[in-house]
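Asker: sequence-free structure coming up:
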């Protein structure tokens, strides 16, 4: 179904006003896709280490 000109304009305006939110959503989606579809055990361990570092839990 075709999108109207006014809807495209409204979408572009929202995207411009909410750039950070949009980028965060895209990053989360890509991360999920990577973890579920492509990551091997080493990649999963690497991601878990990143999360632990961010949370201040360096395995102690």
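Answerer: Received it, and whenever you're ready, just let me know what you need. Please read all numbers here as calculations on a predicted model, not as lab measurements. Numbers count the residues shown, from 1 in each chain.
Asker: make it CA atoms for all contacts and neighbour counts henceforth
Answerer: Will do.
Asker: for this structure, what spans make up the helices?
Answerer: 5-17, 19-33, 41-55 (DSSP state H).
Asker: any idea how far residue 47 lies from residue 54?
Answerer: 11 Å (CA to CA, to the nearest Å).
Asker: let's bring in a second one:
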């Protein structure tokens, strides 16, 4: 990920949820899943010249 600040913010949020609910909680697992999706989309869009929306449209047609 190019934006190191964003990555550290995500880690901080995950640590806070882990402390509050525990790593095995559904809240932590859901948050981890959502952030994983967001990071993947970010890396796909900003790490390359690919357009994620166009790639998804191509898969659906």
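Answerer: Alright, I've got the coordinates. All of these numbers come straight from a predicted model, not from anything done at the bench.
Asker: Structural similarity score between the chains, please.
Answerer: In this superposition the chains share a TM-score of 0.38, using TM-score structural alignment, normalised by the length of structure 1; 43 aligned residues with a CA RMSD of 3.1 Å.
Asker: what's in contact with stretch 16-34 of structure 1?
Answerer: The contact list for stretch 16-34 of structure 1 (CA atoms under 8 Å, 6 or more residues apart in numbering) reads residue 15.
Asker: Can you give the distance of that stretch from its chain's centre?
Answerer: Relative to the centre of its chain, stretch 16-34 of structure 1 is centred 4 Å away, using CA atoms, centre = their mean, to the nearest Å.
Asker: Among residue 47 and residue 54 of structure 1, which residue is more densely surrounded?
Answerer: residue 47 (15 against 10; other CA atoms under 10 Å).
Asker: From residue 14 of structure 1, how far out is that one?
Answerer: According to CA to CA, residue 47 of structure 1 and residue 14 of structure 1 sit 32 Å apart.
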